[in-house]
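Participant: Okay, sequence plus prediction incoming.
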Amino acid sequence: MKPGVSSARLCLTAFGLTSLQLLSSVAATAIPPPSGPYHVGKTRRTIHHYYDHDPLAPNNVSTAFLATIFYPTAQKPKVPPQPYLWNGIAEYYENHWNYTQGFLQSLTSVVQYDAPFLEGSVGQSPFPTIIFGPGGGGPPVDGNTILLSELASHGYTIIGVDHPFDQPYIQFPNGTAVVGTAWDTWLTSAHVTPIYETRVVDNRVLLERLPQIVEELNAPINTSLIGSLGFSLGGAGAVGSMYDEKIVSGLNLDGSFWGRTAANDSSSDVKKPVFLFGQEGHLGGDPSWASFPLWQTGSFRYLLVNGTTELDFFDNTFWRLLEPNPRLGGTIDPYRMINITNAYVKAFFDLTLLGRHASILDGPSGEYPEVLWYDKHGNQYPLT
């Protein structure tokens, strides 16, 4: 992913005053901790799948993708906070975005690798599961830890999907590393569309394999109540996966639409609750965000955040707080952006998957005046 290039990336949940006070007490090298009642665990699984239409893989053949699972745990962290990014991905962004060498490698998280799952029946949980897709060209799932761990701390299980060669760097559980460079140069829509289609295929395979994965993990992960979420290209993939009957609702963080979702006709209708949440530039600057809303018959919300760019919808909004760079985000305060993203993403899934109402989804809110509401025709709602 490159500053100023609209392609694809990541994203989200809820911080109140208590959470912001917590943030202020965190050491400079720690990313914001989650605020929910649970601690957060993380594990990874290799999902084997032969796919011979992969536009980024050698000979167009890929044989596996990586699933990273964030989940609630009762176990308190027993070791010092761990680095939250692979060195390979940290070095990539330090070099490409001119962050100080070693800066991103020094950042830590309280998320615990392979912590025990909560007690419960295998395949069952009172909390839903969310499939997550990162941005095209990065950063991978781990670069969205602030949002994903926040959701997990409130009970959700989030399964993030990283496709090899799509990301600058990923590392499978057996230690195999895969470096991707395709997004370091400009890709045309003819290139991006098949990459998007690969994302949708990955999500479909994950949904098909989910019961088996949960059995292997012996985990209380909900296999029947599922939402989809993603950033940039991952956001488009999240909505594109909503045509699958297993997905109940979906949220697109700042992603232009591709494939079927970009069709300016009724075939793009997902017929389910869908939420578009992005930067100001989409209004009048992204034809797909103008056409997609017109055809939706399900519950629909279209919100843009003042003072943001694409690079504010994943963990970079915190990175730039520690090393400010006007090229790498908007004018919005990073903690404020974390608060807003976490609040709205969690509220949407609480409503559509758990039936829990949140007033911030009723319309423009005085609590969050930076969040602007629009109807399907691009007309802004007045603040009430």
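Facilitator: Sure, I can see it. Numbers count the residues shown, from 1 in each chain.

Participant: switch to C-alpha atoms for all contacts and neighbour counts from now on
Facilitator: Fine.

Participant: and the nearest residue to residue 296 once chain neighbours are set aside, what is it in contact with?
Facilitator: Residue nearest to residue 296 in three dimensions, not counting chain neighbours: residue 269, with 4.8 Å by C-alpha to C-alpha, 6 or more residues apart in numbering. Each residue near residue 269 by C-alpha atoms under 8 Å, 6 or more residues apart in numbering is listed here: 261, 292, 295-297.

Participant: ok, and what's touching stretch 294-303?
Facilitator: 264-266, 268-278, 293, 371-377.

Participant: Can I get the buried part of the residues you listed as one PyMOL selection?
Facilitator: Selection of buried members from these for PyMOL, criterion 16 or more other C-alpha atoms under 10 Å:
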select buried, resi 264+268+269+270+271+272+273+274+275+276+277+278+293+371+372+373+374+376
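
Participant: The helix or strand where residue 46 lies packs against which elements?
Facilitator: Taking DSSP states H and E as the definition, residue 46 sits inside strand 39-51. Using 3 or more C-alpha pairs under 8 Å, 6 or more residues apart in numbering; DSSP states H and E as the contact test, the elements touching strand 39-51 are strand 62-73, strand 112-113, helix 145-153.

Participant: can you give me the strands in the protein?
Facilitator: Applying DSSP state E to the chain gives strands spanning 39-51, 62-73, 82-83, 108-109, 112-113, 129-133, 157-162, 169-171, 177-179, 226-231, 247-253, 274-279, 300-305, 371-374.

Participant: Comparison target below:
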Amino acid sequence: MRQRGPGSQDGRVTETLPGLPLSLPELLALLGALALVLVRWLPAAARPRTAVAAGALLLLSTAALAVPGLRWQLLPVPAVGALALPFALSPVLRRWRGTRPARRAPRWLALPGTAACLGLLAAGPVAAWAFPVPVFPEPTGEFAVGTRVLQWTDPQRPETFTPDPDDHRTVVAQLWYPAVPSPASTPRAPYLGRTPQEARTVSAALAQGVGLPAFLVDGVPRARSRAVFDAPVASGGGRFPLVLFSPGSGGVRTQNTAWAEELASHGYLVAALDHPYDSAAVLLADGRTVTSATSSSGNADRDAELAADWTAIRAADLGFALTRLDALDHGERSDPLAGRLDTDRVAVAGHSMGGAAALQAARRDPRFTAVIDLDGFPHGPTTPALTRPVLALTQALGPATDPRYLPRLTEVLDTDTATTYRLTVPGAAHLTFMDGPLYLPPFPPLTGTLGRTGSPRLVAATTLAFLDTTLRHHPTDLARTLATYGDLTIHQGEPSGARGTAGPRG
């Protein structure tokens, strides 16, 4: 099935062509502008018809692109076309008026202009390739994927980011779950929000958080995922094990959508959280947009304290979300997910600071039965010891890695009384473990070298193997499976504190 494209309500106007970073109207506009530039170099008999056809093609395709809005990457295309159009059509107009043809300048004088125009035209597809509209991998499981967004307020926890004593902690959760297949014409869910406006707001806030102009990633809010909003829940599959997810610092609930959809297609329910005042932008039901209020102090010791505090808030959010999901499962039978959630089989996961929150949540809440840490520094206390199996995925450590990271992570895994796994993935970078490779330039220090779809596939494959073993108790050789993806260290979970390792392997 082709990706439901970005842009229009149903995705048809700017649906990205397979294997290309361009939609059909964008490709036609490019071809029209290219033909106008090259008309001069065609045989005289072919010039008039080619100029008219190319001009019509450029105008019609540009008009179609005006519906969803022209992407900045393609701005050179109509600009070059508009520049070349008068020169291409002037012989046609003179012939129509019956005037004498103008004397043609020597061809060598046109070479610099033609070369400049061709360079500008080439810049469009290159920029679209570097900053594409993300196309999400097709989930490989037996289920289609549905999604919905819920908002919960915890009456027991005041909001610590505001001085209002009547303001209580609110979280927004997006669920991905096994669903009944929808017709191919059904619109797929926007990537960054429930509406195009929410997607643009969140995209702009994410760009601002990393110091990028919002227009550079204007393709991201145009994207459509593979899930369908409020799709009927799948009738098969029994009760779904749960995976709760916390994003990275400043991250948002949708930042691991490709991963969440893959897990849901294999029979899991994934609930990812927005953490207000930490996530880049959270749109609440009352119309407020809450932006991030967390930032570095510039002092290493103070930043460590702040990170521990924020991690604790996130961990409490994860526990509260599990409580609400349990209530949903045991609540009104009219809810399509009531009676379908297996709250006895629950993993907690996170990326970066979210990984630290997952470790803390499992330490504080015995309802979590497994932990996935996606390249997250373990902020906060290391006691009491963990008693749950952990999978920690890390990038290859190098000179730029925080020298405290590996010793701290090793300490956490060594004191765990359950078997834990640390998998170092060659070719990975910090953003490999979220959706970033799908829409950011393939710059190895930023997104790694695993490729746009290779990154989410690897993260999904390794975490699925871990979840199937720890939550579903599938009789597989987990260590052998994980070791095929990188350097594996196994902490055997001996209560004595003398830990053995079976790694690195692979």
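Facilitator: All right, it came through fine. In this text the structure is predicted, and so the values were computed from the model without any measurement.

Participant: Overlay them and tell me the TM-score.
Facilitator: Once superposed, chain against chain, the TM-score is 0.81 (TM-score structural alignment, normalised by the length of the first structure); 348 aligned residues with a C-alpha RMSD of 2.9 Å.

Participant: picking that back up, with residue 34 of the first structure as the reference, name the closest of the helices and strands packed on strand 39-51 of the first structure.
Facilitator: Proximity to residue 34 of the first structure (C-alpha to C-alpha) singles out helix 145-153 among these, at 4.4 Å.

Participant: Now do the closest one: which range of the second structure does it align onto?
Facilitator: Using TM-score structural alignment, the residues of the second structure aligned to helix 145-153 of the first structure are 257-265.

Participant: need the strands of the first structure in JSON lines with distance to residue 194 of the first structure, can you?
Facilitator: Shown next, in JSON lines, are these (distance: least, C-alpha to C-alpha, whole Å):
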{"stretch": "strand 39-51", "distance to residue 194 of the first structure": "12"}
{"stretch": "strand 62-73", "distance to residue 194 of the first structure": "13"}
{"stretch": "strand 82-83", "distance to residue 194 of the first structure": "33"}
{"stretch": "strand 108-109", "distance to residue 194 of the first structure": "34"}
{"stretch": "strand 112-113", "distance to residue 194 of the first structure": "33"}
{"stretch": "strand 129-133", "distance to residue 194 of the first structure": "16"}
{"stretch": "strand 157-162", "distance to residue 194 of the first structure": "16"}
{"stretch": "strand 169-171", "distance to residue 194 of the first structure": "20"}
{"stretch": "strand 177-179", "distance to residue 194 of the first structure": "19"}
{"stretch": "strand 226-231", "distance to residue 194 of the first structure": "17"}
{"stretch": "strand 247-253", "distance to residue 194 of the first structure": "19"}
{"stretch": "strand 274-279", "distance to residue 194 of the first structure": "22"}
{"stretch": "strand 300-305", "distance to residue 194 of the first structure": "26"}
{"stretch": "strand 371-374", "distance to residue 194 of the first structure": "30"}
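
Participant: closest to residue 146 of the first structure out of these?
Facilitator: strand 108-109 (8.9 Å).

Participant: so the closest one matches what in the second structure?
Facilitator: Strand 108-109 of the first structure maps onto residues 224-225 of the second structure, going by TM-score structural alignment.

Participant: same thing with stretch 297-307 of the first structure?
Facilitator: So stretch 297-307 of the first structure sits over residues 417-427 in the second structure, by TM-score structural alignment.

Participant: what do you get for stretch 232-242 of the first structure?
Facilitator: Using TM-score structural alignment, stretch 232-242 of the first structure pairs with 352-362 in the second structure.

Participant: Show residues contacting the matching stretch.
Facilitator: 245-249, 311-312, 314-316, 318-319, 348-350, 368-381, 386, 388.

Participant: what sits against the equivalent of residue 193 of the first structure over in the second structure?
Facilitator: Matched across to the second structure, residue 193 of the first structure falls on residue 308, judged by TM-score structural alignment. By C-alpha under 8 Å, 6+ apart, residue 308 of the second structure lies in contact with 379-381.

Participant: Most neighbours among the residues you listed, which one is it?
Facilitator: residue 379 (25 neighbours; other C-alpha atoms under 10 Å).
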